[in-house]
Every structure is written in C-alpha cells, then in structure tokens.
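Q: Make a model of this:
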Amino acid sequence: MDERKKQILQAIVNDYVTTAEPVGSRTISKKYGLGVSSATIRNEMSDLEELGYIEQPHTSAGRIPSDKGYRYYVDCLMEKEKLTPTEIKQVENFFAQKNTDLEQIVQATCHLLSQLTNYTAIILVPKRGDGSLERIQLIPVSLYRVMVVIVSDTGFINHRVLDLPHPIEPQRLQEISDFLQKKLFGLNMEKVNGTLLKEISHQFSNHGDFKNLTLELLEQVLTKSKDDRVF
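A: I've put the predicted structure just below:
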C-alpha cells in the first residue's frame, strides 16, 4: 500500500471511530489536508475498497473500515503513545504487589488498562480445554502440599494446590511430573481417553489419595469449558 492510501485509510478509521458515521471524500479533503482533490481521494477510496480495507454500507454513502482495514491500522498505522511518568509509576506499583491468583491479576490488569486509557477494557481469557497441552508440572510447596500447573498452547494456565495425606519425596514427585509431561504433551486438552487415565492411575498406585486428587484435577482442567471467561 502506497503512502497516500495509508493516509486515507488512517483518516477513515480515525473519523469513523470518532463519529460512527461513514466517511466521505469531502470530509477527508477538508479535515486532513492531504493536498489532493476530492476526486483523487474518491479514486483512492475505490482502490482501498477493492483491496478489502474499507466498505460502503450503502449506495452514495461514505466508507467505513472493514475488519481487514482495522487490522492493518492496528498493525501498521496506529501510533504508540508514551506513558507519562505518573502512569509508569502506576504500572510499576501494580506489578510490585504480590498476587499469585491468576483471575485476580487479570481482573486488576483490566481495571488498570481502563484507568490508563479512559476506555472500556475487555480481556477474553482462553477457554479451559482449548488447544493442546504444552506443559504440566508438579511443584512441591511443602511436605504435605503440591502445586499442579497446567499450560496449553493457547496461553491458558490453570494451577491448583493439592493437600497430601502423606509426603512425597521431591525425586518421586519429579518422576511423576516427567511422566505426565511425556504422556500429555501435545494432546488435545478435551480428548483425554480412558486408557490414558488408567495408565496414569496405575503410575500413582502407591499414592492413592494423591492419585484421586490429580485425576480429578486433570478431568477438570482438560475438559472444555462452556462459558467464555470475560473480564
């Protein structure tokens, strides 16, 4: 896309976002001072429409950005604004707080983004069960507590702390973690079959309570959720 088309697309997006009204060539000519006539702008807008960057909602109306146009604007035309020292301090203070709960972190981040931009902020978290399992890890928290962390290739992260009736040696815990990683890596998170669960159950045969808790967790985490998680 040449420079003039970029300027016209940028003008259409900026004006449409502000007014929610289709943007005509005369509006661009008057407001944005591109140094070309309305006729030239109309020709360029026709080219942009053919390329799929803008659309005409109805005959004789101006143009509005298409999904492709918005994506190009965000990727190539939008100018990044620098944070003020006060805003930088806000961000630093936010991340200096100790908070390990993912849902609370996402909720607070959404609120912070809204404060900094004065816009509505929406965060859509990947659904539980989407994608394939990328990593599973068992992390000792104490003698009687273990954290299970599951990560999918979509970015979904779930963790849960399990209370153990009996302590498990770190070496044994690492063996179990390696076993699960080997068996579950790359597996679609909503297609864990009964045979695999039986194999995992056998591996945990010496730790009955821990086995039941882990299998319960895997069933919960690897099953696709019905609802979108929106903040």
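Q: When you work out contacts or count neighbours from here on, use the C-alpha atoms and nothing else.
A: Fine.
Q: May I have the residues that are in contact with Ser177?
A: Ser177 sits next to Ile136, Gln137, Leu138 when contact means CA atoms under 8 Å, 6 or more residues apart in numbering.
Q: Repeat the analysis, applying 10 Å as the threshold.
A: Going by CA atoms under 10 Å, 6 or more residues apart in numbering, Ser177 touches Arg135, Ile136, Gln137, Leu138, Ile139, Val148, Gln171.
Q: Out of those, which end up buried?
A: The neighbour count (16 or more other CA atoms under 10 Å) marks Arg135, Ile136, Gln137, Leu138, Ile139, Val148 as buried among the contacts of Ser177.
Q: From what I see, Lys30 and Ala11 are in contact.
A: No - assessed by CA atoms under 10 Å, Lys30 is found out of contact with Ala11, at 11.2 Å.
Q: Look at these two and report which has more neighbours.
A: A count of neighbours by other CA atoms under 10 Å puts Ala11 above the other of Lys30 and Ala11, at 19 against 12.
Q: what's the helix or strand for that one?
A: helix 3-19 (DSSP states H and E).
Q: What is that helix packed up against?
A: Under the contact definition 3 or more CA pairs under 10 Å, 6 or more residues apart in numbering; DSSP states H and E, helix 3-19 sits against helix 25-32, helix 38-50, strand 54-55, strand 64-65, helix 67-72.
Q: here's the other one to compare against:
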Amino acid sequence: MRIALFGYGKMGKMIERLAVERGHEITAKIDLGSDKIDFSNIDVAIDFSTPDAAFANISICLENNTPVISGTTGWLQKMDDALKLCKETKGAFIYASNFSLGVNVFFELNAYLAKMMNNLSQYKVSMEEIHHTQKLDAPSGTAITLAEGIIANTHYQKWKLNERVDEEIPIFSKRIGDTPGTHTINYNSQVDSIEIKHTAHNREGFALGAVIAAEWILDKTGIFTMKDVLNLG
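A: Take a look at the predicted model:
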C-alpha cells in the first residue's frame, strides 16, 4: 500500500516506521511548504498535521479520490463540511480523536458506564486529561469524545473546561512533561467513587491504529469510525 503522510512530525515519523515494518511504502511526506502532490502514486493518506491545515489536507485528498485517515484534533468546526465533501465525491474518510485500539475500547466502556450511572443522581461525573506540553489544544480531542459519550447516555448536555458548573461535565486539562496521554473518568458521591482510566505508555499505539485504519479503508467508500474498523458493534 502506498501511503502519503500529511504532517511529518513525531507522529508522522512513527507512522512511517510502523507502516514500513508492515510492508507498506511511504510515497509522499507533505508538510508546511511542500510541493505539488502526485496523487497517482498514493493509495491512502494519513493526516496528523495541525488544526489550521487539517481541513485543507482532507479536502484535497477527497477531491483527488484518495481515502483519508485523520487524527488531527482542533479543527472540528469544519467537520460537517468535510463529511459533506466526502459524500459529494463518493470518497472514503475516517476521523478519530484517538486511533489507539485500547482507547477505542475505552470509549465503549465509558458510554456503557455512563448509561448505568444515569439514574444514580448522587454521583457527579468529572474528567481529567493529561498530555505533553507540546499539545496545542485543550481539552484533548479524546476527552471531548469521552464527554460526548457521557452526554449521549445521561442528562448532561455540555462540558466545561477547568471549571465545575452544575449539570455540565468538568474536564480538567493538564500539560506535563512528555506525557503521551492519560484520561480518567470519575463518578463521585459522598460515600464512594467509581473511576475508569486509560493510560498510554507511549505514542506507538496511536500510530499503529492509524496504519490499521488505513489498511482497512482501502477500496471502501463512505464515512467510517474506528468502531467500524475494530468491529465494536
């Protein structure tokens, strides 16, 4: 499989290493200031760029009939436009706030727990996410996805960053050292607490999930998620 990498930072380099180990070829590395792209030599694109560049990268891939995997966060105000373009071009697109296989299982666990906790009003939910100091957005895209999973299954309607407000999910964001990513959901009452937590030990899980998604989407048409890739039901 011939892969184009949009964004060639730490994640791009890690995706390159894992993709080559799995027998694939990196035929383009597109970063800021790159020359014109030869889409005839690309089977699938993987975007881990920047919030400012992501939508343009996704658009040019879809317009050139190239399936695209995007793990860039912080650009979701344009998500509806990306989905519309994918439908218009009969393209193939996967966006995930986190491609880690373990995190995507954690998303399902989070939604299931939220459903069980919905009628237990004595428990108040909160969330903490910790990432490296170079992460540009807060809260993380993973934290937002987790909050959306809680909102879909409880009476909560919104989340709030670094602040407790009644009937909103507080998300406390911390940026510490080189932390790859830790997400904790806590349901706290006066008598006890229930907590679920996912801790990434390194960034390799994110990169591997993106390569697996790229392998899966080849020759498909439509808008998909990691739930489809992993057959999580």
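Q: Please state their TM-score.
A: With the length set by TM-score structural alignment, normalised by the length of the first structure, the two chains reach a TM-score of 0.26; 105 aligned residues with a CA RMSD of 5.9 Å.
Q: Looking at the buried ones among the contacts of Ser177 of the first structure, which are in helices?
A: Within those, no residue falls in helices by DSSP state H.
Q: Does the strand ranked longest in the first structure pack against any helices or strands, and if so which?
A: Determined from DSSP state E, the single longest strand within the first structure is strand 133-142. Judged by 3+ CA pairs under 10 Å, 6+ apart, strand 133-142 of the first structure is in contact with strand 145-152, strand 157-163, helix 170-184.
Q: deepest of the ones you listed, which one?
A: Here the criterion is mean neighbour count by mean count of other CA atoms under 10 Å, and of these the winner is strand 145-152, at a mean of 19.
Q: tell me the angle that one makes with strand 157-163.
A: 160 degrees (axes from the mean of the first three to the mean of the last three CA atoms, to 10 degrees).
Q: Which strands and helices lie in contact with strand 145-152 of the first structure?
A: strand 133-142, strand 157-163, helix 170-184, helix 208-221.
Q: Same list, these, but as CSV with distance to Thr117 of the first structure please.
A: As requested, those are arranged in CSV below (distance: least, CA to CA, whole Å):
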stretch, distance to Thr117 of the first structure
strand 133-142, 34
strand 157-163, 27
helix 170-184, 41
helix 208-221, 34
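Q: Which one, of these, ends up nearest to Gln7 of the first structure?
A: Nearest to Gln7 of the first structure, of all these, is strand 157-163, at 40.7 Å by CA to CA.
Q: Next, the angle from the closest one to helix 208-221.
A: Going by the same axes, to 10 degrees, strand 157-163 of the first structure makes 160 degrees with helix 208-221.
Q: Show me the contact partners of strand 157-163 of the first structure.
A: Outside strand 157-163 of the first structure, the residues touching it (CA under 10 Å, 6+ apart) are 101-103, 125-128, 135-152, 209-210, 213-214, 217, 221.
Q: Can you say which of the helices and strands packed on helix 3-19 of the first structure is packed in most?
A: Counting by mean count of other CA under 10 Å, the most buried of these turns out to be strand 64-65, with a mean of 25.
Q: Could you list every helix and strand that that one packs against?
A: helix 3-19, helix 38-50, strand 54-55.
Q: do you know how far the nearest residue to Glu49 of the first structure once chain neighbours are set aside is from Asn14 of the first structure?
A: Among residues not flanking Glu49 of the first structure along the chain, Glu55 sits closest, at 5.8 Å (CA to CA, 6 or more residues apart in numbering). As judged by CA to CA, to the nearest Å, Glu55 of the first structure and Asn14 of the first structure stand 15 Å apart.
Q: Thanks a lot, catch you later.
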